[in-house]
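Engineer: This is a predicted model, with the sequence first.
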Amino acid sequence: MYIASRTFLITGAASGLGAACAERLVEEGGRVVLCDLSDAIEDLSARLGAAAIAVRTDVTSAEDMQAAVDAAVAHGGEKGLAGVIHCAGVVSVAKLLDRQGQPADLEAYARTVQINLVGTFNVMRLAAAAMAANSSGEDGERGVIINTASVAAFDGQVGQCAYSASKAGVVGMSLPAARELSRHGIRVMAIAPGVFETPMMGDIPDDAVAALEQAVPFPKRLGRPEEFARLAEQIITNPMLNGEVIRLDGGIRMQ
């Protein structure tokens, strides 16, 4: 699939991984629909120019996501919606039992799963319906979906039951979704990033960040959002990448 003149919907686009993907695709001649609950998408849209539009979107809302997909189809014109990069999600940390032996909050667990896992399913189902209506291109391809998992899906740490479970669910959906959507010419991939320089890292003390950097075999630093965006670009343009989860982590294995 070519990026130039194609339209891509990006969730979690206000900052971090999503914003980097939007910038990368526009640089390559693509169009983007920026989805987020933050007002920052308006600023990013203005900076990216006519190639970008912003739509305030809750990924867990069927109505919000349908409106965003409809906007992307319209923005794409006769080519419609070519692809989705789904970066929206939340990080949560809570032990099953706290220091006083009290159980974790069930609603907090359910919220993490609702946003990270149910939200991913919601984005996939609505985007796939729109892309299935596209005219087929080379190899019969009609679209591509890139979801964001996490190394926590495989190497979950203490306190990450909710987060790890939600991201493991994203991993678990990748292959069956790719198999199902193959008849429509739609590929499904997932990226599992390690520790990256995103706003989520801003709440972590400097000494903890330094420890994370030292835990990465090479290079010994946090990943950069533009490196995530470069991988997303490769997935879009390489038609043999399908039904797989790619770790992007510098070789880190969380303890």
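Structural biologist: Everything's here; your move. Everything numeric here is computed off the predicted structure, so don't read it as measured data. Residues are numbered from 1 along each chain as shown.

Engineer: drop to CA atoms for contacts and neighbour counts, all remaining ones
Structural biologist: OK.

Engineer: Only the buried residues of the longest helix seen in the chain, if you could.
Structural biologist: Ranked by number of residues, the top helix in the chain under DSSP state H is helix 161-181. Within helix 161-181, the residues that qualify as buried by neighbour count (16 or more other Cα atoms under 10 Å) are 161-171, 173-175, 177-178, 181.

Engineer: which helices and strands does the following helix or strand past that helix pack with?
Structural biologist: Using DSSP states H and E, the helix or strand that directly follows helix 161-181 along the chain is strand 186-193. Packing partners of strand 186-193 (3 or more Cα pairs under 8 Å, 6 or more residues apart in numbering; DSSP states H and E): strand 143-148, helix 161-181, strand 245-248.

Engineer: Please name whichever of these is nearest to Ala127.
Structural biologist: Nearest to Ala127, of all the helices and strands packed on strand 186-193, is strand 143-148, at 8.2 Å by Cα to Cα.

Engineer: what's the closest one in contact with?
Structural biologist: Applying Cα atoms under 8 Å, 6 or more residues apart in numbering, the external contacts of strand 143-148 come out as 81-87, 120, 124, 128, 131-132, 134, 170, 185-193, 232, 235-236.

Engineer: alright, now check it against this:
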Amino acid sequence: MDTYGHVAIVTGGGSGLGAATARALAAKGAKVALFDINLDAAQSVAHEIGGLALSCNVSSADDAEKAVARVIDELDTPRILVNCAGIANAGRIVGRDGPHDLELYRRVIEVNLIGSFNMLRLISNAASKLDPLETGERGVIISTASVAAFDGQIGQAAYASSKAGIAGLTLPAARELARFGIRVMAIAPGIFGTPMLLAMPQEVQNSLAASIPFPSRLGKPDEYAALALHIIENPMLNGETIRLDGAIRMAPK
């Protein structure tokens, strides 16, 4: 799908992978709406790229439905969705203070997995009513998994299972939505230079970078965005989770 002139929604668009993807889509002529719980951050990126910023808790049906309705009203029906919103709380199943906090586990699942599904269901429903493009496509949906979906470390029970859920969602969603000409993909990043990671001490960043076989550095958000654009533009990419990780395989801890 050629992105030019089409409406794209990027969740978590105020920073990191989402902000880089929003910029890349806008540079390719897409009309971009940025959803983020941090409206100020989303507005900053939106002002830079000429996009629309909306506050949205992606795990809330009401929030997401209202935000999507505004996008349709102000921009048009979206054909592209890139789910980048997510949280990465850590905790052991059995820690020094007892069992893992169940509400924390639920929160991670709600934001990362349910939030991605929430947006997927709304955008696929809207795009299914559009006329198909020359390629037969009506839409493209990309969610963000993680290498933790496959190599989850100690302390990542909540995060890894939420990301594994996204990987597991991708193929059945692609199969179901194929009749509408809507493709569904996921990207599983490795260790990327997002604001959360860049806030860590430099020695920690260096150690993490050294664990990546090649290139031995942190991934760049622009590299995630480049893959997202390629997925959108390549109609044969469907129903798959692509690792973007420099060949890293995470150790147990």
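Structural biologist: Nice, thanks for sending it over. For clarity, every value in this text was computed on a predicted model and none was experimentally measured.

Engineer: Give me the TM-score for these two chains.
Structural biologist: The TM-score (TM-score structural alignment, normalised by the length of structure 2) is 0.96; 250 aligned residues with a Cα RMSD of 1.1 Å.

Engineer: Compare the helices and strands packed on strand 186-193 of structure 1 and give me the one nearest Asp105 of structure 1.
Structural biologist: It's helix 161-181; of these, that one is closest to Asp105 of structure 1 (Cα to Cα) at 10.6 Å.

Engineer: Packing partners of the closest one?
Structural biologist: Using 3+ Cα pairs under 8 Å, 6+ apart, helix 161-181 of structure 1 is in contact with helix 106-113, helix 152-155, strand 186-193.

Engineer: In structure 2, point out the residues matching the shortest one.
Structural biologist: So that's helix 152-155 of structure 1. Helix 152-155 of structure 1 lines up with residues 148-151 of structure 2 when matched by TM-score structural alignment.

Engineer: mean deviation (superposed) between that stretch and structure 1, please.
Structural biologist: Mean deviation of stretch 148-151 of structure 2 relative to structure 1 after superposition (mean Cα distance after the TM-score superposition for structure 1): 0.3 Å.

Engineer: buried stuff in that stretch?
Structural biologist: In stretch 148-151 of structure 2, counting by 16+ other Cα under 10 Å, buried: Ala148, Ala149, Phe150, Asp151.

Engineer: before we move on, what about stretch 213-233 of structure 2?
Structural biologist: 216-219, 221-225, 228-229, 231-232.

Engineer: Stretch 190-207 of structure 2 now?
Structural biologist: Gly190, Ile191, Phe192, Gly193, Thr194, Leu197, Gln205.

Engineer: Which of those lies at the shortest distance from Thr241 of structure 2?
Structural biologist: Gly190 (12.7 Å).

Engineer: Would you mind finding the match for Ser207 of structure 2 in structure 1?
Structural biologist: Using TM-score structural alignment as the criterion, the counterpart of Ser207 of structure 2 in structure 1 is Ala211.

Engineer: What is the burial count for the aligned residue in structure 1 for Ala186 of structure 2?
Structural biologist: Aligned by TM-score structural alignment, Ala186 of structure 2 pairs with Ala190 of structure 1. Ala190 of structure 1 is flanked by 27 other residues according to other Cα atoms under 10 Å.

Engineer: wait, Ala190 of structure 1 sits on Ile246?
Structural biologist: Yes - the pair Ala190 of structure 1 / Ile246 is scored as a contact, 6.4 Å apart, by Cα atoms under 8 Å.
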